[in-house]
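Peer 1: okay, predicted coordinates and the sequence, questions at the end:
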Amino acid sequence: MAKNIVIIGGGIVGLCSAYYLSKEGHQITVIDKGDITSGASFVNAGYITPSHIIPLASPGMIAKGIKMMFNSASPFYMKPRLDAEFLKWSWYFHKSSTKAKVEKAIPVIKEINLISRELFTDIRNSGDLGEFQLERKGLLMLYKTQASYLHEKEVADRASYLGLEVSDLNNSELKKIEPNVNIDAEGAIHYECDGHTTPTEIMPKMLNYLKSVGVNICINEEVIDIKTSNGVIKEVITDKNNYHPDEVILAAGSWSGELSKKLSLKLSLQGGKGYRINVARNTGISMPAILMEAKMAVTPMNGFTRFAGTMEFSGNNNIVRKERVLAIANGAHSFYPDLEINFAEIESAKTGLRPVSPDGLPYIGKSASIKNLIIATGHAMMGWSLGPVTGKLVSELINDKKTSMNLAAFSPERTF
């Protein structure tokens, strides 16, 4: 039976949820506080990453955060602040950063990423969005030091053991696979299992498709209250309209935590800010890469090369810290010495907030206390990669179908 569904949030997760639900014949309204032209879904590295099997909450991360806390240009930055929610989240993050919990998360992260990778291909093959960049060249982990190599080699060996395609490239092999750019690196680990896209190409195409099939897209409209009765959402109130949905999907990214408070839910979530610089000239770069010592990503997208990075916990704001943008530009130059990112490119840098749960795993599932609410957020640095699979899982939950994978690890009710 067709349902009236409100999706709060118009990022990749919200739009993919609308995509799969529209195919089931439901009447869908997507509400977004912005105009769906910016934010994390537009400024990310565009990776599809089965190789990212280690969650953000891993041993040593809190120590790194404390060490870098007073350097606002550092790749992993936690701004010191007396904020009860942030302090509680930090404690949960610390508790989640154990070897045992990481081991438990690894196969789950691999599985959900592989499902999503195939769904990206299915979406392209459907023709619904027309043509868009979707390449499977893999991902290079470029390293300058033996220490970085040995650190990544442990991950690569584990990925290979799990059946993911990985190879080891020395300097001469690296030059063969990336012949048109000078790279200052000792070698690379090549995760052949990965792919990449251009987010600024896919997002508008997805929006246009959804509008064409009757999805109601409400932009520049902020949810200000959500009314419940007997454990059921009865009304979603925005600054422009009132909605009376059968089902609600909370996919508002970093703002999901604030909205969950209106429902008396304890959804621990922090916004992790990332930055990007686009270089719309020939760089010679044809392979996606993570520059290990610089802790940043490089992606050859349609029409430009994107340099992206940092994880900054400083509250839900869009402030662009110039020192962090410069750190990305300098990191790029250190690995590609012939490349100089110019002043105009640095000045046009953008930022976006990624929703980060304490254990680095997304929240995907039904609320235990509110019968008609599904939560889909908290994807950290895997939001783009996991957009399609999250949308598919949401659709399966709404339609009471067997889900494509076990969702226990992603339960919004889990404790830390």
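Peer 2: Cool, the structure landed.
Peer 1: use CA for all of it now, contacts and neighbours both
Peer 2: Fine.
Peer 1: all helices for the stretch 51-200 of the chain, in order.
Peer 2: 61-68, 84-96, 99-126, 146-161, 171-177, 199-212 (DSSP state H, counting those that start in this stretch).
Peer 1: in the fourth one, what's buried?
Peer 2: By neighbour count with 16 or more other C-alpha atoms under 10 Å, helix 146-161 contains the buried residues 149, 152, 153, 156, 158, 159.
Peer 1: redo the helices of the stretch 51-200 of the chain as a markdown table? Include distance to residue 307.
Peer 2: Shown next, in a markdown table, are the helices of the stretch 51-200 of the chain (distance: least, C-alpha to C-alpha, whole Å):
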| stretch | distance to residue 307 |
| --- | --- |
| helix 61-68 | 21 |
| helix 84-96 | 27 |
| helix 99-126 | 22 |
| helix 146-161 | 20 |
| helix 171-177 | 20 |
| helix 199-212 | 13 |
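Peer 1: another structure for you, compare them:
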Amino acid sequence: MGKNIIIVGGGIIGLSSAYYLLKEGHHITLIDKSDLSKGASFVNAGYITPSHIIPLASPGMMAKGIKMMFNSSSPFYIKPRLDLDFLKWTLNFNASSTKKNVEKAIPLIKDINLLSRDLYSEIYNSGDLGEFHLEKKGLLMLYKTAKEGKHEAEVAKRAEDEGLEVKTLTLKELSILQPNLSHEILGAIHYECDAHTTPTELMPKLVAYLKRMGVVFKTNEEALDFSFHDRKISSVTTNKETYTADEFVLASGSWSEGIAKKLKLKLRVQPGKGYRINVHRKTGILLPAILMEAKVAVTPMQGFTRFAGTMELSGINHDIKAERVHAIANAATSYYDGLEITETERSEAQCGLRPVSPDGLPYIGRSSGYDNLTIATGHAMMGWSLGPATGKLVTEIISDQKLSMDIDGFHPDRRF
């Protein structure tokens, strides 16, 4: 007999959890403070990225952040502010940015990404959502400087050692795969293992399927408080109603730390703001790419091309900084000959908040504080890529099944 389960959070992590829990016969109520039409799950680059084996918390990242702190258009921007949670997170991030942490994280990140890539294909082949955009064209890492080329060659070698499909391209090979590139580009690494999707197409299809199958959606409702006794949560109260359940899933992204506090749990999460620009006309861009020096992601999606980027640590807000939008647009035009992004396209830019843990790894697992709470958040820039895998693992935890992979490294109570 299925359990009654409440999921707090309706991004790709929450929806994926609902999808797999539903398959196991559970009864799902999903609560989200929005109307499920915007946010990080809608404005991301759509990447499914086994290639992204290096966590955000890596040697030198904090130094880069401090160096870029006074340049609000830089790819990695930290807004100086007196906030105790942010200061604690910063100390944990700095302590995690070590070679040892990177070495520990690489196989975990690779394995969960490969699991998720396979699950995306299974969802596509199941026909549950109907047709949706899913392509495995890989990901180009385009570089203009020898420094970036050398760095990416080292990452590519490690990815290859991990068994991923990687190819270093000559300029001739690159020009065949992607014409109309700037003559300033020195070369590229092609991660053939990667795939991509169109989030604004897939998200509504996933919501529609879940509704058809009986998942109850409580949108525009904010989780305000919980009732609990000893090691068991009994209910969650929103701004509209109180709901009871057997199990609870915390998948509330950048809001997770604040919600966890209501349960007297410490969960370090900071919102990392990312921006996107959509161009609804032909751009000549055929393959997803990352413009390395600018840290801009480029994705040919269903009917448009998306340019996305930046990691802005400035708290929970959806303020659009024009200088950051222009930095993305200007970088894109400098890598592709003949590409222009209009003022109108720039003015329609949107942003989303990605939940970033101090060590760059997600939180997936049971909280030690409660027997009926599963946490699934902190995925940073890999939330879209890791959605199905996280949903599958959440379902295996709640259904007392054998896990698809070892998740000890994702434990919500780990120390930094």
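Peer 2: Looks like it came in fine. The structure displayed is predicted, hence computed values, not measured ones.
Peer 1: so which of the helices of the stretch 51-200 of the first structure is nearest residue 286 of the first structure?
Peer 2: helix 171-177 (8.9 Å; C-alpha to C-alpha).
Peer 1: what range does that closest one cover in the second structure?
Peer 2: Using TM-score structural alignment, helix 171-177 of the first structure corresponds to residues 171-177 of the second structure.
Peer 1: returning to that earlier point: out of the helices of the stretch 51-200 of the first structure, which gets nearest to residue 376 of the first structure?
Peer 2: helix 99-126 (13.7 Å).
Peer 1: and that closest one, what does it pack onto?
Peer 2: strand 134-135, helix 387-398 (3 or more C-alpha pairs under 8 Å, 6 or more residues apart in numbering; DSSP states H and E).
Peer 1: one step back: mind checking which of the helices of the stretch 51-200 of the first structure is nearest residue 9 of the first structure?
Peer 2: Of all the helices of the stretch 51-200 of the first structure, helix 199-212 comes closest under C-alpha to C-alpha, at 12.6 Å.
Peer 1: how much does the next helix or strand after that closest one stray from the second structure?
Peer 2: Using DSSP states H and E, the helix or strand that follows helix 199-212 of the first structure towards the C-terminus is strand 216-218. Superposing on the second structure and averaging over aligned pairs (mean C-alpha distance after the TM-score superposition for the first structure), strand 216-218 of the first structure comes out at 0.8 Å.
Peer 1: residues of strand 216-218 of the first structure that come out buried?
Peer 2: Buried positions in strand 216-218 of the first structure, judged by neighbour count with 16+ other C-alpha under 10 Å: 216, 217, 218.
Peer 1: now do stretch 231-249 of the first structure
Peer 2: Buried residues in stretch 231-249 of the first structure (16+ other C-alpha under 10 Å): 232, 233, 234, 235, 236, 237, 238, 245, 246, 247, 248, 249.
Peer 1: repeat that for stretch 135-145 of the second structure.
Peer 2: 135, 136, 137, 138, 139, 140, 141, 142, 143, 144.
Peer 1: show me where the stretch 201-350 of the second structure has strands.
Peer 2: Assigned by DSSP state E, counting those that start in this stretch, the strands in the stretch 201-350 of the second structure fall at 216-219, 223-229, 232-238, 242-244, 247-250, 270-279, 289-291, 296-301, 304-313, 350-356.
Peer 1: tell me the contacts of the nearest residue to residue 341 of the first structure once chain neighbours are set aside?
Peer 2: Take residue 341 of the first structure and drop its neighbours on the chain: the residue closest to it by C-alpha to C-alpha, 6 or more residues apart in numbering is residue 329, 5.9 Å away. Taking C-alpha atoms under 8 Å, 6 or more residues apart in numbering, we find residue 329 of the first structure in contact with 277, 307, 340, 341, 346.
Peer 1: among these, which one has the most neighbours?
Peer 2: residue 307 (28 neighbours; other C-alpha atoms under 10 Å).
Peer 1: pretty sure it contacts residue 299?
Peer 2: Yes. Shown here, residue 307 of the first structure and residue 299 form a contact pair, counting by C-alpha atoms under 8 Å, at 6.6 Å.
Peer 1: joint contacts of the two?
Peer 2: By C-alpha under 8 Å, 6+ apart, the residues touching both residue 307 of the first structure and residue 299 are residue 45.
Peer 1: hmm, back to that, just send the buried residues of helix 146-161 of the first structure back as CSV, with distance to residue 336 of the first structure too.
Peer 2: Listed next are the buried residues of helix 146-161 of the first structure as CSV, based on distance: C-alpha to C-alpha, whole Å:
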residue, distance to residue 336 of the first structure
149, 18
152, 20
153, 23
156, 24
158, 29
159, 27
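Peer 1: straight-line length of stretch 178-192 of the second structure, end to end?
Peer 2: 14 Å (C-alpha to C-alpha, to the nearest Å).
Peer 1: which residues are in contact with it?
Peer 2: Here stretch 178-192 of the second structure has contacts from 51, 136-146, 149, 152-153, 156, 164-171, 174-175, 284-287, 334-338, using C-alpha under 8 Å, 6+ apart.
Peer 1: among the buried residues of stretch 231-249 of the first structure, which two are most distant?
Peer 2: Between any two of those (C-alpha to C-alpha), the greatest distance is 17.9 Å, for 232 and 238.
Peer 1: which of the buried residues of stretch 135-145 of the second structure fall within strands?
Peer 2: Mapping these onto strands (DSSP state E) picks out 135, 139, 140, 141, 142, 143.
Peer 1: hmm, the first one is touching residue 197, no?
Peer 2: Read it as residue 135 of the second structure. Yes. Using C-alpha under 8 Å, residue 135 of the second structure makes contact with residue 197 at a distance of 6.6 Å.
Peer 1: burial measure for residue 229 of the second structure, as a count.
Peer 2: 8.
Peer 1: map it onto the first structure.
Peer 2: In the first structure, the residue matched to residue 229 of the second structure (TM-score structural alignment) is residue 229.
Peer 1: contacts only, for residue 376 of the second structure.
Peer 2: 13, 249, 250, 251, 362, 363, 364, 365, 390, 394.
Peer 1: I'd like the residues you listed as TSV, with distance to residue 72 of the second structure appended.
Peer 2: Below are the contacts of residue 376 of the second structure laid out as TSV (distance: C-alpha to C-alpha, whole Å):
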residue	distance to residue 72 of the second structure
13	30
249	36
250	32
251	30
362	27
363	29
364	32
365	36
390	33
394	37
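Peer 1: farthest pair in these?
Peer 2: Pairwise distances across these peak at 14.3 Å for 249 and 362 (criterion: C-alpha to C-alpha).
Peer 1: no more questions from me, cheers.
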